[in-house]
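Student: Got a sequence here, can you model it:
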Amino acid sequence: VAMPEAVKMPEKFNAVDGAPEEALGWKSIFTQHELDTLISTALKENLDMKSGIQRVLIAGANLRLSKAALLPTLRASVSGGLDQFGKYTMNGVGNYDTNFSENINVHQKIPSPTPDYFAGFRSSWEIDIWGKLSKRKEAAYHRYLSSTRGLKWYQTQLTCQVASLYYELIALDKRLKILKENIKLQNKGLEVVEAQMTGGRATALAVSQFKAQRTATQGKQFEIRQAITRVENQLNLLLGRYPKEIHRDTSAINLPLPKQVYAGLPSAIILNRPDVQQAEEELKAAKADVSAARKAFFPTLTLDAYAGYNAFKLPLLFSPGSLAAGFLGGLTAPILNRASLKNANLVANATQLTAFYQYQQSLINGY
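Tutor: All right, here's what the predicted structure looks like:
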């Protein structure tokens, strides 16, 4: 399937200076001790983060499995069986004739039914003559990289979410402080108006208006407290713990903001985003899957070998005369299962197009 043309990225961001900006870590940006502690705790204890680490481990295990598929397998084997050959079968006639031979001793006579005992090693090796297994390993490698990029992207998002909620808490604290000061002023104003009404210089309507304004301010105060509880719960959820009070430094709201922020060049900034890199690795993995699906139509060369003890009498199994070894090479090609291989190829191509569109979407989102 031909890949569609990619959307060209703009040369620079809209109305933003394109001068490059040095990459900074979150510790150099968020310098408050309380926020530093919260972010470190979230990166360590967040449950989604722990799940992401396990996904990286799974991807690494899949990569090792795909590498192992390129190597021969060796396994120990102990088996026993029993065969009953008919009079008109090749083995049946051969065994019957062999038992009458003068060249064999009593231990070499073949019983009927015929037991078959084996103890030794068996090996099998699929030769990757077309590169099918190599492409599967390549796909697993890119998916491993994709999982690491995805984990890095979530770390970035988690850091931003914790910082955003932390500063939202500080802003709510500042609003709550202002409301408390307003309530104090309104209480003093209400006392003055009530004194004026007692002296006949103000009406009961003025007193009611002051009380209504104070009640409205008190209502906003309760709303702010509810908002603080909600944000603290969200922050505790990111920290992977049950709700508890969040310690914060309210003086952080007075820190100066940067006078100018350089966005950098789109090609340098966006392509370094972990989410874009994750989508890129998924696209590479899908491309390798398409190649492996195409090569699945080609014949497969398999080599099988065994070595060990093989006898038809159990007491003679481990005698020197029971040592045996064998080697077999086979070339097989799919015939009746080509329909399933065609569907697998269609799925791989559709997955590749999906990964391409997701990569384009990640570029646009990043811009």
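Student: can we go C-alpha only for contacts and neighbour counts from here?
Tutor: Fine.
Student: What are the boundaries of the strands in the stretch 51-200 of the chain?
Tutor: Secondary structure of the stretch 51-200 of the chain (DSSP state E, counting those that start in this stretch): strands located at 73-83, 114-127.
Student: any idea which of these is most buried?
Tutor: strand 114-127 (a mean of 17; mean count of other CA atoms under 10 Å).
Student: For stretch 264-283, what is the distance to the chain centroid?
Tutor: 17 Å (CA atoms, centre = their mean, to the nearest Å).
Student: can you list contacts of that stretch?
Tutor: Residues from elsewhere that reach stretch 264-283, judged by CA atoms under 8 Å, 6 or more residues apart in numbering: 9-13, 17-21, 142-143, 145-150, 152-153, 263, 352, 355-356, 358-359, 362-363, 366-367.
Student: next one: stretch 236-254
Tutor: In contact with stretch 236-254 (CA under 8 Å, 6+ apart) are residues 32, 34-35, 38, 41-43, 45-47, 158, 162, 166-167, 170-171, 173-174, 232-233.
Student: Mind checking which of those residues are buried?
Tutor: Neighbour counting with 16 or more other CA atoms under 10 Å marks 35, 38, 42-43, 46-47, 158, 162, 166-167, 170-171, 173, 232-233 as buried within the contacts of stretch 236-254.
Student: So which of those residues is the closest to L205?
Tutor: Among those, D173 lies closest to L205 (CA to CA), at 33.3 Å.
Student: next up, for comparison:
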Amino acid sequence: MKRLLICSALTAALAGCSMIPAYQRPALPVADSWPTGEAYETVPAQSGAAPLAWQSFFRDPQLRELIEVALENNRDLRVAVLNVAATSELYRIQRADGLPSLSANGSGSRTHTPAGLNGNTQSGINSQYSATLGVAWEIDLFGRVGSLQQQALEEYLATEAAQRGVQVSLIASVANSYLRWQANQALLQTTQDTLQTYEDSLRLTQRSFDVGIASTLELTQARTAVETARSSLAAYKRLVAQDRNALALLVGQRVSILPSAKIELGTDLLAELPVGLASDVLLQRPDIVQAEYALRGASANIGAARAAFFPSISLTANAGSASNQLSDLFQSGSEYWNFSPSISLPIFSAGRLQANLNYAELIRDVRVAEYEKSIQMAFSEVADGLAARGTYRDQVAAQQRLLSASEDYFQIAERRYRSGVDSYLILLDAQRQLFTARQQLINDRLNQLTSEVDLFRALGGSWGTQTNR
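Tutor: Just a heads-up that it's a prediction; the model follows:
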């Protein structure tokens, strides 16, 4: 048995040859810097920016609370975590194939043989008992087992990166759903205020009609405005309820928090993102990390396919005790051992091995294309986010000025109508313009905030020192 262990150790020293192609990360199929132009802000270049955790990026306490609950209860994230654990076990299974397997075996048999088979006139009973310790090991001289282990490791790491991607997407989805809920709450509140204004105007118009001052047309127009606002009010009530249901699905439980009495979708809800970074920051995005691990795994599979062309060497040994009497099984002189090395060399496989190698190389090329496509998509998403950042601020500022002008227009139109200078049609137009301006400002602010959240997600949720190996 000692000789067997010594021979195994010497063979292990010879093992370790790998036929996995030398890995080189593909060049970035995008520009080194982000797009520039009228739609983009001019920001100074930054280097070594510290990663920005989501707790620091989202400043709203209620939103942070919802995200924390979602990270604990969301079922999609739970599935992703379980997938990581399952892939880890698969890697452990594959890793075990590279180590010797030990087994303890015990057996016994008693056989009755008829007299005719014994060659005499008497029958006989033969007994045989054994207790052995066996060792089996495939010597990985050409790296087939090691390549499969590397592939399993890369698959595990890819699944782990996928789990981080699900987490980042979940955080962004909860934030955007929360912001939409808040925006629709604000629109509902604005619609209620506008409906109150329309109803007040209808009452005044009704009194004017009753005394013969207002016309039937003006009264009808006032009623039309009221019913239009009531229709919008019902629509926003529905959207608020649906937003709450969508948020509950993401969070994984009933949403117990309530929106604040006065909702303000200000930019102070989010922290400032450092965007003056080189485009290679994308290499830290979980989906790109996942794609690169998949590419590494495909390269490892090529090594296993190459090694299949070479001999496979296995060592099998058993040592123990054997006797024809159970009472003598462990007595002196009953020692038993068996050493049976084997070698298998493929000679003819009808092209199967070559086809397997060709397939592995094609899959590697597919993974390269997928890796490059993921980088291009990430670059496009960040570029869109930067364009949104560079334009939404101007758009929101212009909409605020439009809202202020619409408020002045409404006040002037109301005074002129009450004094008999202008018709009710002008007042109604001023009311509708004011309502539309308020709605558009809320929507513009929502779009501005969600674009920042999308940019946070496009950057991978954090950035800074490169961690991808």
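Student: one step back: in helices, which of the contacts of stretch 264-283 of structure 1 appear?
Tutor: Using DSSP state H, the members of the contacts of stretch 264-283 of structure 1 that fall within helices are 142-143, 145-150, 152-153, 352, 355-356, 358-359, 362-363, 366.
Student: Weed out the non-buried ones from those residues.
Tutor: Buried members of these, scored by 16+ other CA under 10 Å, are 142-143, 145-150, 152-153, 352, 355-356, 358-359, 362-363.
Student: Now the aligned residue in structure 2 for S40 of structure 1: which helix or strand?
Tutor: Using TM-score structural alignment as the criterion, S40 of structure 1 maps onto E68 of structure 2. Here E68 of structure 2, judged by DSSP states H and E, is contained in helix 61-73.
Student: what ranges do the strands span in the stretch 201-350 of structure 1?
Tutor: Using DSSP E, counting those that start in this stretch, strands in the stretch 201-350 of structure 1 cover 300-311, 323-332.
Student: Tell me the buried residues in the first one?
Tutor: Just to be clear, that refers to strand 300-311 of structure 1. Buried-residue list, strand 300-311 of structure 1, by 16+ other CA under 10 Å: T300, L301, T302, D304, Y306, A307, G308, Y309, N310, A311.
Student: Tell me how far the match of S40 of structure 1 lies from L250 of structure 2.
Tutor: 11 Å (CA to CA, to the nearest Å).
Student: go on, W337 of structure 2?
Tutor: Here W337 of structure 2 is placed at a distance of 63 Å from L250 of structure 2 (CA to CA).
Student: now Q151 of structure 2
Tutor: For Q151 of structure 2, the distance to L250 of structure 2 - CA to CA - is 34 Å.
Student: Repeat that for Y392 of structure 2.
Tutor: Taken as CA to CA, the span from Y392 of structure 2 to L250 of structure 2 is 27 Å.
Student: Show me which of the two is the more surrounded one.
Tutor: Between Y392 of structure 2 and L250, counted using other CA atoms under 10 Å, the more crowded position is L250 (26 against 18).
Student: which residues touch the counterpart of T216 of structure 2 in structure 1?
Tutor: The alignment partner of T216 of structure 2 in structure 1, by TM-score structural alignment, is A204. For A204 of structure 1, the contact set (CA under 8 Å, 6+ apart) comprises M197.
Student: and what of Y129 of structure 2?
Tutor: G106, S107, G108, S109, A322, S323, N324, Q325, L326, L329.
Student: residues contacting the closest residue to it other than its chain neighbours?
Tutor: In space, and not counting its chain neighbours, Y129 of structure 2 is closest to G108: 4.2 Å by CA to CA, 6 or more residues apart in numbering. Residues near G108 of structure 2 by CA under 8 Å, 6+ apart: S127, Q128, Y129, S130.
Student: Which parts of the stretch 201-350 of structure 1 are helices?
Tutor: Taking DSSP state H, counting those that start in this stretch, the helices of the stretch 201-350 of structure 1 run over residues 204-238, 266-269, 274-295, 338-366.
Student: Excluding covalently adjacent residues, which one is nearest to K313 of structure 1?
Tutor: P115 (6.8 Å).
Student: Go ahead and confirm the one you found touches L82.
Tutor: Yes - counting by CA atoms under 8 Å, P115 of structure 1 does reach L82; the two are 4.3 Å apart.
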